[in-house]
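Trainee: okay, here's the prediction I keep looking at, along with the sequence it came from:
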Amino acid sequence: MTKNLFPLDSTKPFTEQAILGHNRWHGDIPPAVTVKPGDVFRADCREWFDGYIKNDDSAVDIASAPMSIVHALSGPFAIEGAEPGDLLIVDILDVGPIPSEEGPLAGQGWGYTGIFAKNNGGSFLVDQFPDAYKAVWDFEGGYATSRHVPEVRYAGITHPGLMGVAPSKDLLSTWNTREAALIATDPDRVPPLALPPEPQDAILGTLTGDDYDRVSKEGARTAPARENGGNQDIKNFTKGTRVFYPVYVKGANLSFGDLHFSQGDGEITFCGGIEMGGFLDLKVDLIKGGMDKYGVSENAIFQPGISGPQYSEWLAFSGTSVTLDGEQKYLDSDLAYQRACLHAIDYLTKFGYSPEQAYLLLGSAPIEGRLSGVVDIPNSCATVYLPTAMFEFDVTPSKNGLHAIDPGIGAPKADNP
């Protein structure tokens, strides 16, 4: 049995654990655990909202979810001998929900997907879906089903949405400066362009007093991906993955969390994966001087895992960089992917799904998103691929006519306050 170096008690909140993690990026957050190159270990992970979201038929919790508390990260893990300029090797040996537990926390036999409201983070399709919705998914034998999105069943590609190393003082300053400049271009935008440092609800490991006050005002939010890895939300970042991180501080200070039972490419609902708590089994090692040797200084690189469901049949939808009201944009790949997703959503409604049910499905299921054409002016072309095997009926166009699903109780909604 792999030794658990970061155990979490499911009966206690994240802030009351024997070993305290963190929810901000800063190089001065002390390591919670120290390991050696070559070590193999387990760590428990709490889902990103630390139990705030419930297994029920309401989306009020999604609408009111406090963004200031995320993400609940396990770590930092210091690696003996790691120095700035090295590459940290992390092997994901195993990942899964909370073992052998059923209960009120996501990961205890269930997880959830949320469409976040426009005034609380929004989503990839926020203008079309401005309100909060939720789907709860049950786990059984590696498959997910939902009372809120009926007649689908699929195997998840389980992975951590967030993993990264601590930034140096200079790198942290770069993040805060460039993101503040972006916010200043439209400071009242809803949803905001970026999230600045926020002392409220900051969890900073064992820091106290003046050090806590200073770091809470400087620490970067964990929402986006950055040079250190961070919240990349890559669905193929699963068991068998090997990732290489540039090291910016002594010890590297590796942290991780935001586990997903499954997720579609893009995590398009914002809370788009099936969020859960669980565990990671990791192995760490170092390449001394690897940043210069391999030219990996401002990005993580990785070898995707080899496990997960292997789908062979797909139904794909395309989109181009033309807005819904017909305005032509120049090679806007983001817009093209939005249009592809909207085309898929519209198609699924013909079988009886509500647009919100279809959107929640695209965010949580292992769909594939691709940039199919980025050079043919003026239109980028993006595509979204739906595995046909996840549906319990023939979802392809047929001369026999449409299958009509029973939408059941539907996806719970909470209106914007």
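Mentor: Nice, thanks for sending it over. Numbers count the residues shown, from 1 in each chain.
Trainee: from here on, contacts and neighbour counts on C-alpha atoms
Mentor: Will do.
Trainee: so what's the residue found closest to Lys169 once you drop the neighbours it is linked to in the chain up against?
Mentor: Using Cα to Cα, 6 or more residues apart in numbering and skipping residues adjacent in sequence, the residue nearest Lys169 is Gly27, 6.6 Å away. Residues touching Gly27, when contacts are defined by Cα atoms under 8 Å, 6 or more residues apart in numbering, comprise Ala166, Pro167, Ser168, Lys169, Val249, Asn253.
Trainee: in helices, which of those residues fall?
Mentor: For the contacts of Gly27, the ones inside helices are Lys169, with DSSP state H as the criterion.
Trainee: from the contacts of Gly27, which two are the most distant?
Mentor: With distances taken as Cα to Cα, the most widely separated pair in those is Lys169 and Asn253, at 13.5 Å.
Trainee: of these two, who's got more company?
Mentor: Here Lys169 and Asn253 are compared on neighbour count by other Cα atoms under 10 Å; more neighbours surround Asn253, at 27 against 14.
Trainee: residues contacting that one?
Mentor: Residues touching Asn253, when contacts are defined by Cα under 8 Å, 6+ apart, comprise Gly27, Pro31, Gly75, Pro76, Phe77, Ala78, Ile79, Val165, Ala166.
Trainee: looks to me like the fourth one is in a strand.
Mentor: Yes - when the secondary structure is assigned by DSSP: H, G, I helix; E, B strand; the rest coil, Pro76 falls within a strand.
Trainee: how many neighbours does it have?
Mentor: Residues near Pro76, counting by other Cα under 10 Å, number 28.
Trainee: does it really touch Ser255, like I thought?
Mentor: Yes - in this structure, Pro76 is within contact of Ser255 by Cα atoms under 8 Å, at 4.8 Å.
Trainee: how many other residues sit next to Pro66?
Mentor: 13.
Trainee: same check, this time on Asn176
Mentor: Around Asn176 there are 18 residues (other Cα under 10 Å).
Trainee: that one belongs to a strand?
Mentor: No - under three-state DSSP, Asn176 falls outside any strand and is assigned helix.
Trainee: contacting residues around it?
Mentor: Taking Cα under 8 Å, 6+ apart as the criterion, Asn176 is in contact with Pro196, Pro197, Ala220.
Trainee: give the single residue among those positioned nearest to His343.
Mentor: Of all these, His343 sits closest to Pro196, with 34.2 Å by Cα to Cα.
Trainee: measure that closest one to Ile301 for me?
Mentor: Shown here: Pro196 relative to Ile301, a distance of 27 Å by Cα to Cα, to the nearest Å.
Trainee: again, but for Arg46
Mentor: Here the distance between Arg46 and Ile301 works out to 25 Å (Cα to Cα).
Trainee: who has more neighbours, these two?
Mentor: Between Arg46 and Ile301, counted using other Cα under 10 Å, Arg46 has the larger neighbour count: 31 against 14.
Trainee: comparison target below:
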Amino acid sequence: MALVLPLAPLEPAARGVPGHDRWHPDIPAAAEVITGGSVRMDCPARAPGAEPVPCGPLVVVGAEPGDVIVVDVLGVGRADGRSARGGHPGLVGCAPDADTSCRAGVVPGGPAEGALPGRVAPGHPPYGRAAAEALRGGSRGRRIASCGIARLTAGSRILLPVHVRGAKLSVGDLHFPEPGAPDCRRASAPGWIDLRVNLTRQGVTRFRVTGPTLMPSPD
């Protein structure tokens, strides 16, 4: 019988973090989890026409580049606390490495206006670099998984290669489609997602996991 640790909600200070709409290794963690641990992440909604705003990043203690984290979706629900059987995130992933951010994330003309790099507030030394170098949603490539087709409902599993120390896992852009709906064209909505995280050492080499691997629930 598998041992499932009790869910550990984010600390109150972390729950108030508005999330981030850019991806960069310098974005500070909102909380941390040990391998085998479970966590509930509160996810905001995406404003119409805006970049998705995932919750996080979440540090996986002991994770190093070349490892793989195995993320199990335990449940998804609406902001009012109700579980939603068909609810799923629109994206999930680990922070990119600095070289990838520098190559693909720099926005011509300087820092992106209105960039929201988590806890890196304007005026703090890392803000200018994080805002300028961070990857936009459309530039994230295969390092961040888009879940619009593979609906990661409860019972799903995601394998994610680690690019930076601590992995810095983020997830969000929750959708709650109507039963039988063919896709997720409707706007995202605020809610929560429960995840269990396990760390696999050197999983990139051992299992040849070179990009996000999505394993939707068989149900």
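Mentor: Okay, I see it. Fair warning: this is a prediction, and the values are worked out from it, not measured in the lab.
Trainee: quick one: the helices in structure 1, in order.
Mentor: Counting by DSSP H, residue ranges of the helices within structure 1 are 60-64, 169-184, 209-218, 290-294, 333-349, 355-364.
Trainee: onto which residues of structure 2 does the fourth one map?
Mentor: Pointing back at helix 290-294 of structure 1 there. Using TM-score structural alignment, the residues of structure 2 aligned to helix 290-294 of structure 1 are 203-207.
Trainee: name the residues that touch that stretch?
Mentor: Among residues not part of stretch 203-207 of structure 2, those counted as contacts by Cα under 8 Å, 6+ apart are Gly66, Asp67, Val68, Pro161, Val209, Thr210.
Trainee: just give the nearest non-adjacent residue to the last one, would you?
Mentor: With sequence-adjacent residues excluded and distances taken as Cα to Cα, 6+ apart, Thr210 of structure 2 is closest to Val204, at 6.0 Å.
Trainee: any chance you could map the strands in the stretch 201-350 of structure 1?
Mentor: Using DSSP state E, counting those that start in this stretch, the strands of the stretch 201-350 of structure 1 run over residues 225-226, 229-230, 242-246, 254-260, 270-276, 278-287, 301-303, 314-320.
Trainee: dump these to CSV, plus distance to Gly209 of structure 1.
Mentor: Converted to CSV, the strands of the stretch 201-350 of structure 1 look like this (distance: least, Cα to Cα, whole Å):
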stretch, distance to Gly209 of structure 1
strand 225-226, 29
strand 229-230, 27
strand 242-246, 31
strand 254-260, 23
strand 270-276, 33
strand 278-287, 32
strand 301-303, 37
strand 314-320, 53
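Trainee: out of those strands, which gets nearest to Thr206 of structure 1?
Mentor: When the strands of the stretch 201-350 of structure 1 are ranked by distance to Thr206 of structure 1, counting by Cα to Cα, first place goes to strand 254-260 at 14.9 Å.
Trainee: quick one, that closest one and strand 278-287 angle?
Mentor: 140 degrees (axes from the mean of the first three to the mean of the last three Cα atoms, to 10 degrees).
Trainee: now stretch 136-147 of structure 1: buried residues?
Mentor: Using 16 or more other Cα atoms under 10 Å as the test for burial, stretch 136-147 of structure 1 gives Val136, Trp137, Asp138, Phe139, Gly142, Tyr143, Ala144, Thr145, Ser146, Arg147.
Trainee: please apply the same query to stretch 52-62 of structure 2.
Mentor: When burial is assessed from 16+ other Cα under 10 Å, stretch 52-62 of structure 2 yields the following buried residues: Pro52, Val53, Pro54, Cys55, Gly56, Pro57, Leu58, Val59, Val60.
Trainee: ok, stretch 161-175 of structure 1 next?
Mentor: Applying a neighbour-count criterion of 16+ other Cα under 10 Å, one finds Gly161, Leu162, Met163, Gly164, Val165, Ala166, Pro167, Ser168, Leu171, Leu172, Trp175 buried in stretch 161-175 of structure 1.
Trainee: just give me the closest of these to Tyr359 of structure 1.
Mentor: Within the buried residues of stretch 161-175 of structure 1, distances to Tyr359 of structure 1 taken as Cα to Cα reach their minimum at Gly161, with 19.3 Å.
Trainee: contacting residues for the closest one?
Mentor: With contact taken as Cα under 8 Å, 6+ apart, Gly161 of structure 1 is in contact with Asn231, Gln232, Asp233, Ile234, Lys235, Phe237, Gly257, Asp258, Leu259, His260.
Trainee: so which of the residues you listed persist in structure 2?
Mentor: Checking the contacts of Gly161 of structure 1 against structure 2 (both residues aligned by TM-score structural alignment, their matches' Cα atoms under 8 Å), the contacts still present are Asn231, Gln232, Asp233, Gly257, Asp258, Leu259, His260.
Trainee: next, count neighbours for the counterpart of the last one in structure 2.
Mentor: To tie it back to what came earlier, the one meant is His260 of structure 1. Alignment note: His260 of structure 1 maps to His175 in structure 2; criterion TM-score structural alignment. Other residues within reach of His175 of structure 2 by the criterion other Cα under 10 Å amount to 27.
Trainee: ok, His175 of structure 2 to Ala84 of structure 2 distance?
Mentor: Applying Cα to Cα to His175 of structure 2 and Ala84 of structure 2 gives a distance of 10 Å.
Trainee: ditto for Thr205 of structure 2
Mentor: Between Thr205 of structure 2 and Ala84 of structure 2 the distance is 36 Å, computed by Cα to Cα.
Trainee: closest one of the contacts of Gly27 of structure 1 to Val35 of structure 1?
Mentor: The shortest approach to Val35 of structure 1 among the contacts of Gly27 of structure 1 belongs to Asn253, at 10.2 Å (Cα to Cα).
Trainee: what's near enough to touch the alignment partner in structure 2 of His22 of structure 1?
Mentor: Matched to structure 2 by TM-score structural alignment, His22 of structure 1 sits across from His20. If you count contacts by Cα under 8 Å, 6+ apart, His20 of structure 2 has them with Val53, Pro54, Cys55, Gly56, Leu116, Pro117, Gly118.
Trainee: got those residues as TSV, with distance to Cys184 of structure 2 columns?
Mentor: As requested, the contacts of His20 of structure 2 are arranged in TSV below (distance: Cα to Cα, whole Å):
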residue	distance to Cys184 of structure 2
Val53	16
Pro54	17
Cys55	19
Gly56	23
Leu116	24
Pro117	26
Gly118	26
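Trainee: nearest residue to Gly273 of structure 1 other than its sequence neighbours?
Mentor: Across the structure, with Cα to Cα, 6+ apart as the measure, the residue nearest Gly273 of structure 1 apart from its sequence neighbours is Gln263 (4.1 Å).
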